[in-house]
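Undergrad: no FASTA, just this:
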């Protein structure tokens, strides 16, 4: 009798472990189409998991919440825009969201000492930061002429 109970417990543990492995490592879809996914600053794990499930990036929002809790990543998920793929495993998605590998709209610029406004304006045009002389016009304008839209 004790042997049967032990075998049943072992089978249950193996079944639960198999489900865990399937949920963590198997992608929810075979589609290779990338999905833009954004996390708004202050979003909860519950909101993030529901949004991921809604766009088909994960199978179960509950399992996502459990996995994030199990890996102690609740506070590590970072706000931003991400490009994710339904072929990614849950483990990979959590690593990307916790690692903050978000898309960046920032561009590094280098203004060399000695450049005048026209040199800077040409640099901006060459690097597609400004397409016309708007930087030069703004830099040469009086401060009272600036119209800021905040």
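TA: Nice, thanks for sending it over. Not measured: the values here are computed from a predicted model.
Undergrad: going forward, measure contacts and count neighbours with C-alpha atoms only.
TA: Noted.
Undergrad: Distance of the closest residue to residue 34 other than its chain neighbours relative to residue 23?
TA: Spatial nearest neighbour of residue 34, chain neighbours left out: residue 85 (4.6 Å); criterion: Cα to Cα, 6 or more residues apart in numbering. Distance, residue 85 to residue 23, using Cα to Cα, to the nearest Å: 16 Å.
Undergrad: Residue 33 too?
TA: Residue 33 is 20 Å from residue 23, by Cα to Cα.
Undergrad: Those two: which is more packed in?
TA: residue 23 (20 against 10; other Cα atoms under 10 Å).
Undergrad: Enumerate every residue touching the more buried one.
TA: 59, 63, 90 (Cα atoms under 8 Å, 6 or more residues apart in numbering).
Undergrad: The last one and residue 125: what is the separation?
TA: Counting by Cα to Cα, the separation of residue 90 from residue 125 is 42 Å.
Undergrad: out of the two, which sits in the more crowded spot?
TA: Neighbour count, other Cα under 10 Å: between residue 90 and residue 125, residue 90 has more, with 25 against 16.
Undergrad: quick one: the residue lying closest to the more buried one once chain neighbours are set aside from residue 14, how far?
TA: In space, and not counting its chain neighbours, residue 90 is closest to residue 24: 4.9 Å by Cα to Cα, 6+ apart. Residue 24 sits 15 Å away from residue 14, taking Cα to Cα as the criterion.
Undergrad: From the neighbour counts alone, determine which of these two ranks first.
TA: residue 24 (22 against 12).
Undergrad: which of the residues in stretch 91-103 are buried?
TA: Neighbour counts over stretch 91-103 (16 or more other Cα atoms under 10 Å) mark 91, 93-94, 96-98, 100, 102 as buried.
Undergrad: what's the closest of those residues to residue 73?
TA: residue 98 (6.9 Å; Cα to Cα).
Undergrad: okay, now residue 118: neighbour count?
TA: 14.
Undergrad: Could I get the contacts of residue 23 in CSV, plus columns for distance to residue 78 and secondary structure?
TA: Below are the contacts of residue 23 laid out as CSV (distance: Cα to Cα, whole Å; DSSP: H, G, I helix; E, B strand; the rest coil):
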residue, distance to residue 78, secondary structure
59, 21, coil
63, 19, helix
90, 16, helix
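Undergrad: Comparison target, given below:
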């Protein structure tokens, strides 16, 4: 074979190999150049402080381990209270998260934090985290600490169950059932004093009930106890009657008048005949979505319960709600009136019409 022939064969072999090599290099360069874009698509923009080499390296790791980062550590896990103290390093936080079973891989979580720059913005504070959260979700959650304390408001006239139901919405880690068990254990209905409170989100049911009761004791001073004695009541009886006055009154200034009617009826051995005591006895009305059934039917009025003051003389066995200071004072220092009856005025004002006799009371009914 001639020299020119052999050169032609070599060229025929060499050129495709060079072409294939160049194509492979271009393909690999395209693949590599697309790695950061792919990582950003999955995990968001990278930290501007990352160098080129580190960006490619960490992007590659995140893409390869994306499923582990975006899936929960435990599909069955519950909520965990997680505290980050001021000055805690990211590495220490990562170790604590791993120990709590909140993340699967410490090194992978660290890589994600550095890639996103979230390692520099973790906030100290109290967190409610769950093992059902992914590593990405946990990293995001650690950027916004819930305040260690929460503000919680008890409205006058709420029964204990209504207080219990409001706790979760304030971010308090106490279930309504546990709270109610504590209320019943301490006979605290009526002494969960209506006010605005601030306490730790991690406070126990016992601590929360104690806070409410301490405020009650602070508000109910010696003068009120003397007023109760003057009326022939114990402080407990004042609380019971005040809870009824609280639920009956719409206009606060009428409370002493309403209290006077009930005091007069008790002294005359008359049944109190208070609708709110029937409402309390009936409990939660599912169809109305309230603890206070309204209106009451004739059958409701006959409910068999020691709280039904239409069927039973005297005070019910306990408070029906948590009364305000105004209601407590109205019972300890009631107006001096000759009235034994009252009914709602017909003008929709929320005020009441008071009467000495039943006949007068009936005559004031709405036409």
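TA: In hand now; what should we look at? All values reported here derive from a predicted model rather than from experimental measurement.
Undergrad: if we can go back for a sec, which residue lines up with the residue nearest to residue 90 of structure 1 in structure 2?
TA: Aligning on TM-score structural alignment places residue 24 of structure 1 opposite residue 69 in structure 2.
Undergrad: Run through the helices of structure 1 in chain order.
TA: Secondary structure of structure 1, counting by DSSP state H: helices at 2-25, 45-54, 61-70, 90-99, 117-126, 134-140.
Undergrad: in the superposition, what's the average offset of the third one relative to structure 2?
TA: The superposed helix 61-70 of structure 1 is, by mean Cα distance after the TM-score superposition for structure 1, a mean 1.4 Å from where its aligned residues fall in structure 2.
Undergrad: packing partners for that helix?
TA: helix 45-54 (3 or more Cα pairs under 8 Å, 6 or more residues apart in numbering; DSSP states H and E).
Undergrad: can you check the last one too?
TA: Packing contacts for helix 134-140 of structure 1, counted by 3+ Cα pairs under 8 Å, 6+ apart, involve helix 117-126.
Undergrad: And the helix it packs on, what does it pack against?
TA: Helix 117-126 of structure 1 packs on helix 134-140, going by 3+ Cα pairs under 8 Å, 6+ apart.
Undergrad: List the buried residues of the helix it packs on.
TA: Result for helix 134-140 of structure 1 [16+ other Cα under 10 Å]: buried residues 135-136.
Undergrad: from the chain's centre, how far out does that helix sit?
TA: On the basis of Cα atoms, centre = their mean, to the nearest Å, helix 134-140 of structure 1 sits 35 Å off its chain's mean C-alpha point.
Undergrad: who are the neighbours in contact with the residue nearest to residue 90 of structure 1?
TA: Per Cα under 8 Å, 6+ apart, neighbours of residue 24 of structure 1: 89-91.
Undergrad: related to what we said a few turns ago, pick out whichever of the buried residues of stretch 91-103 of structure 1 sits closest to residue 68 of structure 1.
TA: Out of the buried residues of stretch 91-103 of structure 1, the member with the shortest distance to residue 68 of structure 1 (by Cα to Cα) is residue 94, at 7.3 Å.
Undergrad: Would you check that that closest one makes contact with residue 70?
TA: No. Using Cα atoms under 8 Å, residue 94 of structure 1 is not in contact with residue 70; the gap is 11.7 Å.
Undergrad: Which position in structure 2 pairs with residue 82 of structure 1?
TA: So, by TM-score structural alignment, residue 82 of structure 1 is matched to residue 127.
Undergrad: now its match: how far from residue 140 of structure 2?
TA: In terms of Cα to Cα, residue 127 of structure 2 sits 12 Å off from residue 140 of structure 2.
Undergrad: swap in residue 91 of structure 2?
TA: Per Cα to Cα, residue 91 of structure 2 is found 16 Å from residue 140 of structure 2.
Undergrad: With residue 92 of structure 2 instead?
TA: From residue 92 of structure 2 over to residue 140 of structure 2 the distance is 17 Å, taken as Cα to Cα.
Undergrad: how many other residues sit next to the nearest residue to residue 119 of structure 2 once chain neighbours are set aside?
TA: Distances taken as Cα to Cα, 6+ apart place residue 113 nearest to residue 119 of structure 2, at 4.9 Å, with adjacent residues excluded. Using other Cα under 10 Å, residue 113 of structure 2 has 23 neighbouring residues.
Undergrad: what's the matching residue for residue 113 of structure 2 over in structure 1?
TA: Using TM-score structural alignment, residue 113 of structure 2 pairs with residue 68 in structure 1.
Undergrad: quick one: that match and residue 74 touch, right?
TA: Yes. Between residue 68 of structure 1 and residue 74 a contact is recorded at 5.9 Å, counting by Cα under 8 Å.
Undergrad: who touches residue 125 of structure 1 in this structure?
TA: 131-132.
Undergrad: Would you check how far apart the equivalent of it over in structure 2 and residue 255 of structure 2 are?
TA: Counting by TM-score structural alignment, residue 125 of structure 1 corresponds to residue 193 in structure 2. Distance of residue 193 of structure 2 to residue 255 of structure 2, given as Cα to Cα: 18 Å.
Undergrad: try residue 262 of structure 2
TA: 11 Å.
Undergrad: which one of these two has more residues nearby?
TA: Applying other Cα under 10 Å to residue 262 of structure 2 and residue 255 shows that residue 262 carries more neighbours, namely 27 against 23.
Undergrad: Could you report the distance from the more buried one to residue 332 of structure 2?
TA: For residue 262 of structure 2, the distance to residue 332 of structure 2 - Cα to Cα - is 12 Å.
Undergrad: which of the residues in stretch 228-248 of structure 2 are buried?
TA: 228, 233-235, 237-248.
Undergrad: residue range for the helix or strand containing residue 258 of structure 2 in structure 1?
TA: Per DSSP states H and E, residue 258 of structure 2 falls inside helix 255-267. No residues of structure 1 are matched to helix 255-267 of structure 2 when aligned by TM-score structural alignment.
Undergrad: mind checking the SS state of the nearest residue in space to residue 66 of structure 2 that is not next to it in sequence?
TA: Residue nearest to residue 66 of structure 2 in three dimensions, not counting chain neighbours: residue 42, with 8.0 Å by Cα to Cα, 6+ apart. Classification of residue 42 of structure 2 by DSSP: H, G, I helix; E, B strand; the rest coil places it in helix.
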